[in-house]
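need a 3D model of the sequence below.
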Amino acid sequence: CPKSDGTGGPGYFIPAEDNSLEPRGLFSGYVGLALLKDLPDSGGSQFYINFLPQMMLGPEQGAGRVFGRVISGMHNVCRLTRIDPKAKKDESQPPPVADEILSIEIIGKRNHVYELTRLSRPMVNPK
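Now for the predicted structure:
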């Protein structure tokens, strides 16, 4: 995320590639696009990597769209600094230093050019 504190966005939203309200299970090592609660097309620049299975989470709890998984190196993922964006900030303490991901290798590539569609605002969930 742009502020390195778990908040903010890129100024646009990425629409879901499918209309399924049944997301994949959120297993350890799955990488997902963070979403706003009840807004399936609200992804932007924030993502998460599951440290543990999160099978109880669904779209109603703000669970994102899974778009990848950690194939190897989960031990390195577990060493990342964990920052809770909801935690009360102690102004007397320096903010935690966010880790940087220096490289990622995409193994399963699409057989076509992927063009990103950008929305100016998220679409409302059709309930």
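
can we go C-alpha only for contacts and neighbour counts from here?
Noted.

contacting residues around the residue minimising distance to the centre of the chain?
By C-alpha atoms, centre = their mean, the chain has its centre lying nearest to F47, at 2.0 Å. Applying C-alpha atoms under 8 Å, 6 or more residues apart in numbering, we find F47 in contact with 31-34.

apply 6 Å and report the result again.
F47 sits next to 32-34 when contact means C-alpha atoms under 6 Å, 6 or more residues apart in numbering.

just give the nearest non-adjacent residue to it, would you?
Leaving aside its sequence neighbours, F47 sits nearest to L33 (C-alpha to C-alpha, 6 or more residues apart in numbering; 4.4 Å).

so the one you found makes contact with G62?
No - using C-alpha atoms under 6 Å, L33 makes no contact with G62, being 10.1 Å away.

so which of the two has more stuff around it?
L33 (20 against 16; other C-alpha atoms under 10 Å).

what segments of the chain are strands?
When secondary structure is read from DSSP state E, the chain shows strands at 30-33, 47-49, 65-69.

ranking the ones you listed by burial, who's on top?
Greatest average neighbour count among the strands of the chain goes to strand 30-33 (a mean of 20), per mean count of other C-alpha atoms under 10 Å.

and it, what does it pack against?
Applying 3 or more C-alpha pairs under 6 Å, 6 or more residues apart in numbering; DSSP states H and E, we find strand 30-33 packed against strand 47-49, strand 65-69.

to compare against the first, here's the next sequence to fold:
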Amino acid sequence: MDRAPITAGNFLALAKDNFYDGVTFHRVIPGFMIQGGDPLSKDADPTNDGKGGPGYFIKDEFYEGSSNVAGTIAMANAGAGTGGSQFFINIGDNTFLDYDKEPASSKHPVFGRITAGMDVLAAISAVDRDSHDRPLENVTIQDVIISDDSVSVVE
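Coordinates of the predicted model:
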């Protein structure tokens, strides 16, 4: 939270507002990542998944020592400064996405990490999917539980 207060605070605020309840992991690439956070994934049209957000963008935050290693959570976006609600969880070590590596092309700020349940992430990353990496059966986020309520939320 200290290193990416805007990004982490945005995620926490959306979670507390139940924004993520019912969204799916709409993009799954084994050994690489699983992506979710798009409110459009709640509708019946899978072709618009990955195109939605909260209706605003947040500033990118990169910090020394951040790395897209297995278990980290990063902001998904369509370019610099276009993050909002979509995020991905690194299933493998994807250090080629690190902002400080050549070519410095990463636009995906790391803002958290998974502390338990990597086996669940591995199971999600192994689901059958179509040619666009969409799961054939929905993998739905039922509820996001904030376990440390002392964490501040940027509004």
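
how many residues are close by A70 of the second structure?
Neighbours of A70 of the second structure using other C-alpha under 10 Å come to 19.

to clarify, my last question referred to E60 of the first structure.
Counted with other C-alpha under 10 Å, residues neighbouring E60 of the first structure total 12.

which one, of the strands of the first structure, ends up nearest to Y114 of the first structure?
Counting by C-alpha to C-alpha, Y114 of the first structure lies closest to strand 65-69 out of those; the figure is 13.4 Å.

what about the closest one, distance to the chain center?
When distances are taken as C-alpha atoms, centre = their mean, to the nearest Å, strand 65-69 of the first structure is centred 8 Å away from the chain's centroid.

ditto for stretch 78-93 of the second structure
5 Å.

re earlier: and the residue nearest to F47 of the first structure, what pairs with it in the second structure?
Under the alignment (TM-score structural alignment), L33 of the first structure pairs with M75 of the second structure.

hang on, that match packs against K107?
No - in this structure, M75 of the second structure is not within contact of K107 by C-alpha under 6 Å, at 8.2 Å.

please enumerate the shared neighbours of those two.
Common neighbours of M75 of the second structure and K107 (C-alpha under 6 Å, 6+ apart) do not exist.

just to revisit the earlier point, quick one, which of the helices and strands packed on strand 30-33 of the first structure gets closest to A87 of the first structure.
When those are compared by C-alpha to C-alpha, strand 47-49 sits nearest A87 of the first structure, at 17.0 Å.

where in the second structure does that closest one fall?
With TM-score structural alignment as the criterion, strand 47-49 of the first structure aligns to 87-89.

what about the equivalent of V70 of the first structure over in the second structure, how many neighbours?
Residue pairing (TM-score structural alignment): V70 of the first structure is matched to I114 of the second structure. By the measure other C-alpha under 10 Å, the count of residues near I114 of the second structure is 13.

any idea how far I114 of the second structure lies from A78 of the second structure?
Noted for I114 of the second structure: a distance of 24 Å to A78 of the second structure, by C-alpha to C-alpha, to the nearest Å.

same question, A116 of the second structure
On the measure of C-alpha to C-alpha, A116 of the second structure and A78 of the second structure end up 29 Å apart.

one more: Q35 of the second structure?
13 Å.

which one of these two has more residues nearby?
Q35 (23 against 11).

so that one sits in a helix?
No - Q35 of the second structure: not assigned to a helix; according to DSSP: H, G, I helix; E, B strand; the rest coil it is strand.

residues in contact with it?
25, 27, 87-88.

between the two ends of stretch 40-55 of the second structure, how far is it?
End-to-end distance of stretch 40-55 of the second structure: 12 Å, with C-alpha to C-alpha as the criterion.

N10 of the second structure -> the first structure?
So, by TM-score structural alignment, N10 of the second structure is left unmatched.
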